[in-house]
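S.K.: No sequence on hand, only this structure:
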């Protein structure tokens, strides 16, 4: 069974039970490129924007109450995902978002018609453009929905990053007193504690959390009511403030009217800025994951200072092998986000005059990055960080085998003498402490005083009390 729908280009046959219409079907034929639908979060945001507009149009007397009630209910159904199967357009399309907007308009209109007891396609009762798109343009609705979805996801991601940071802080306290070799450029450097390493990772995430919250400030101003180019043509002034207020109420998000609707319609630099923050988070996660892979390498022939939880069998040919698969997943997500940032930045730079036609790509990549980073942060915390343990004996073994404590003695002996001792330790296999005693520089007790963990891993000179006595 079919119904016939017409537009200015002609007519098409639409399945009779379909909620989408001729515009969505044309778009599906034109833009079947990725095989991916628009993100669910974007569909939700579009539905809520349409709901806010319908509510205001009823309040200002431009939409009959019976039609408004049906439209509002249809918007609610779309928002929760009940009509997702009717969103048939591809994630990417030409037209600056018109494709998705038209698909949304048609689905809401036909579901509202059904709720009122009419057959789908009876557009003289409820029309996708005259009623669902009333006082709107794709050019204000779509960017508003994009920013609404992004604000929601930014807040959710910030919460996950805070939880991940908290897990690192727990490990920082748990392993605050375990001494180990610090490394620069993958070479032995000076002593650190395991807790200090966890603290550095936690602090990086703390800055990421701060950036994500700042990002919300950048994108919470929306252009709803600006219509085609931000001038608000064909939109009552009263509609603008009321619609944004209602959108804020329906979403619970801190959305606000852009100070300059004309500017907000054409510029997407705030989205590029947000993408940059996500890239920074991705870079931090890659760095942390790389550190964890290195410090857990082995388990017998590598560094092996950290033990990552075994979450799955690691090899189809090597029995018993377990791989650091969660950090590897984190790394791949980070790479994808960094690549997406390049696409977003490029697309943002390609806007022309009063509109950026490439917003579908910007939205798809940004929302995808936000979702991946959120899931990634949750899995990283639950499946890896919370279960990490430290091999204290291995940390001590490598610490004792290294010569990393020699730097602590340079205030006493000078750089050149310490360099000679370091070379001797490397060539002979002797410990630094042993050489210091053999040469008569220090007693065993003095060395123990200077090399206390607190002395070696905090600002100042190790064994400062002894040094002061020496200098008198």
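M.R.: Nice, thanks for sending it over. In this text the structure is predicted, and so the values were computed from the model without any measurement. Residues are numbered from 1 along each chain as shown.

S.K.: okay, CA-based contacts and neighbour counts for the rest of this
M.R.: OK.

S.K.: Would you state the strands of the stretch 101-250 of the chain in chain order?
M.R.: For the stretch 101-250 of the chain, the strands defined by DSSP state E, counting those that start in this stretch occupy 179-184, 187-193, 221-222.

S.K.: Tabulate those strands (TSV), appending mean neighbour count.
M.R.: Converted to TSV, the strands of the stretch 101-250 of the chain look like this (neighbours: other CA atoms under 10 Å):
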stretch	mean neighbour count
strand 179-184	19
strand 187-193	19
strand 221-222	24
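
S.K.: With distance to residue 341 added, can I get these in CSV?
M.R.: CSV is the format used below for the strands of the stretch 101-250 of the chain (distance: least, CA to CA, whole Å):
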stretch, distance to residue 341
strand 179-184, 29
strand 187-193, 33
strand 221-222, 21
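
S.K.: Let me know which of these is the nearest to residue 438.
M.R.: With CA to CA as the criterion, residue 438 lies closest to strand 187-193 of these, at 22.4 Å.

S.K.: what does the closest one rub up against?
M.R.: 175-183, 399, 402-405, 407, 453, 456-457 (CA atoms under 8 Å, 6 or more residues apart in numbering).

S.K.: now that strand against strand 179-184, angle please.
M.R.: Computed with axes from the mean of the first three to the mean of the last three CA atoms, to 10 degrees, the direction of strand 187-193 lies at 140 degrees from that of strand 179-184.

S.K.: sorry, back to before: weed out the non-buried ones from the contacts of strand 187-193.
M.R.: 175-182, 399, 402-405, 407, 453, 456-457 (16 or more other CA atoms under 10 Å).

S.K.: try it against this one:
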């Protein structure tokens, strides 16, 4: 581990800088902390991005070794990069999101940390850049312009697979179980928040199930573009200073390390200058947020009422706040994605920060909502039956038998007089008691005939 004694002197192109001896980062990282004092520790580059960089740098070192990099240097880089990927060196990444829009400072932060950790492993002096140089070796055949977007895609893919999709699946399964549990409970439907014709509570919940199923489908549908990696495009997409086959080999190594189907991007100019794939993924998450907002609101409204001794719908409220945040995040991602100019988009840190935030919030909220609300939902059948049997909208079942106008008059008269549909229909002489009982059966109003 790096020494905790005072500082060491390192140099960048602007001069000398004091670097804490207990940190593996170097002069360029320190320079960035001086130039971008924005937001403090809460605004640091997301750890998933740092871990993704570790995966990328390991893959690049392995491929560079195939192309002639000294095996001793390559192996040290790989070991140090593994520590970054495993989160063992998180304290050595102090930079905030609000830096250069290409993420260059973070790429150099990673290069310096891996370089110095590798130097330490090889018995060298921190900051000496010998025998492992942050640019010449750790960043070999790479540019910030292709490494940062590569790390963005790796981080996003991992977060989606480890947090978002499992959370949505858990919610889907719980809602599906409730839909089946409530299949025989007939309730009055509501449109425009007012009484409508009947349906089962299971049918109502089946709509929620389908929404979450489609959410998962949309997110999975966006992933093939996320699996495309910019690595090998270097500064502007041409691949200057790389070797033929480097891009394909790096993508294959990343795929092997993560277990995800990463491939090299077919067009590196698009991969550097535009981040439509992240906008697309964010859009799918935005739609998911819309779905969860509707589901959570429905559930809290279905459980609402004037009775005292209440239990507040806190889980529903948390989900709706998460949904609002994700919608806001998508606005930021959209603006960032639309601001790629010429050969480089320079809103990269902003975009990945918000994409990762949305994925984590939606995944976590889905699990919390499932475990602390959905699985415990019970139907108040007594209240459901009372409201259904008192609803004037049951008159709709009479339309095929006596016509719309007479049915409407029954409903309006019953409402005006505060009487039941049955009594009003008989009083108006439109039908007999036997006919009413035969024609107005909620269980026969649940689908086509």
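M.R.: Thanks, I have the structure now. None of these values were measured; they are calculated from a predicted model.

S.K.: Superposed, what's their TM-score?
M.R.: The pair, once superposed, lands on a TM-score of 0.95 when counted by TM-score structural alignment, normalised by the length of structure 2; 441 aligned residues with a CA RMSD of 1.4 Å.

S.K.: coming back round to it: of all the strands of the stretch 101-250 of structure 1, which one is nearest residue 103 of structure 1?
M.R.: Closest among the strands of the stretch 101-250 of structure 1, once you apply CA to CA, is strand 221-222, at 21.7 Å.

S.K.: Are there helices or strands packed against the helix ranked longest in structure 1, and which ones?
M.R.: Longest helix in structure 1, counting residues (DSSP state H): helix 138-174. Packed against helix 138-174 of structure 1 by the contact rule (3 or more CA pairs under 8 Å, 6 or more residues apart in numbering; DSSP states H and E) you find helix 40-59, helix 98-115, helix 194-219, strand 221-222, helix 261-266, helix 359-383.

S.K.: Swap in 6 Å and give it another go.
M.R.: helix 40-59, helix 194-219 (3 or more CA pairs under 6 Å, 6 or more residues apart in numbering; DSSP states H and E).

S.K.: Turn these into CSV, columns for distance to residue 359 of structure 1.
M.R.: Shown next, in CSV, are these (distance: least, CA to CA, whole Å):
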stretch, distance to residue 359 of structure 1
helix 40-59, 12
helix 194-219, 14
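
S.K.: quick one: which of the ones you listed is nearest residue 238 of structure 1?
M.R.: Comparing those by CA to CA, helix 40-59 comes nearest, at 9.1 Å.

S.K.: Could you tell me where the closest one falls in structure 2?
M.R.: Mapped onto structure 2 using TM-score structural alignment, helix 40-59 of structure 1 spans residues 47-66.

S.K.: which parts of that stretch are buried?
M.R.: Of the residues in stretch 47-66 of structure 2, 47-65 count as buried by neighbour count, 16+ other CA under 10 Å.

S.K.: Residue 254 of structure 2 maps to what in structure 1?
M.R.: So residue 254 of structure 2 corresponds to residue 247, using TM-score structural alignment.

S.K.: pretty sure its match is in contact with residue 51, am I right?
M.R.: No: using CA atoms under 6 Å, residue 247 of structure 1 is not in contact with residue 51; the gap is 8.1 Å.

S.K.: ok so, going back, apart from its neighbours in sequence, what residue is nearest the match of residue 254 of structure 2?
M.R.: residue 52 (5.3 Å; CA to CA, 6 or more residues apart in numbering).

S.K.: list the contacts for that neighbour?
M.R.: By CA atoms under 6 Å, 6 or more residues apart in numbering, the contact list for residue 52 of structure 1 reads 243, 246, 247.

S.K.: related to what we said a few turns ago, quick one, which of the strands of the stretch 101-250 of structure 1 is nearest to residue 270 of structure 1?
M.R.: strand 221-222 (9.9 Å).

S.K.: Pull up the aligned stretch in structure 2 for the closest one.
M.R.: Against structure 2, strand 221-222 of structure 1 falls on residues 228-229 (TM-score structural alignment).

S.K.: The matching stretch vs structure 1 - mean distance after superposition?
M.R.: With mean CA distance after the TM-score superposition for structure 1, stretch 228-229 of structure 2 departs from structure 1 by a mean of 1.1 Å once superposed.

S.K.: Please report the distance of residue 442 of structure 2 from residue 389 of structure 2.
M.R.: Distance of residue 442 of structure 2 to residue 389 of structure 2, computed by CA to CA, to the nearest Å: 9 Å.

S.K.: before we move on, what about residue 97 of structure 2?
M.R.: 58 Å.

S.K.: Have a look at these two and say which one is more surrounded.
M.R.: residue 97 (25 against 17; other CA atoms under 10 Å).

S.K.: Can you tell me what the more buried one aligns to in structure 1?
M.R.: Alignment note (TM-score structural alignment): residue 97 of structure 2 maps to residue 91 of structure 1.

S.K.: So that match is in contact with residue 40, correct?
M.R.: No: applying CA under 6 Å as the test, residue 91 of structure 1 and residue 40 come out as separate, 10.7 Å apart.

S.K.: How about the most centrally placed residue in structure 2, nearest residue that isn't a chain neighbour?
M.R.: Structure 2 has residue 359 as the residue nearest its centroid, 1.7 Å off, counting by CA atoms, centre = their mean. Leaving aside its chain neighbours, residue 359 of structure 2 sits nearest to residue 164 (5.4 Å; criterion: CA to CA, 6+ apart).
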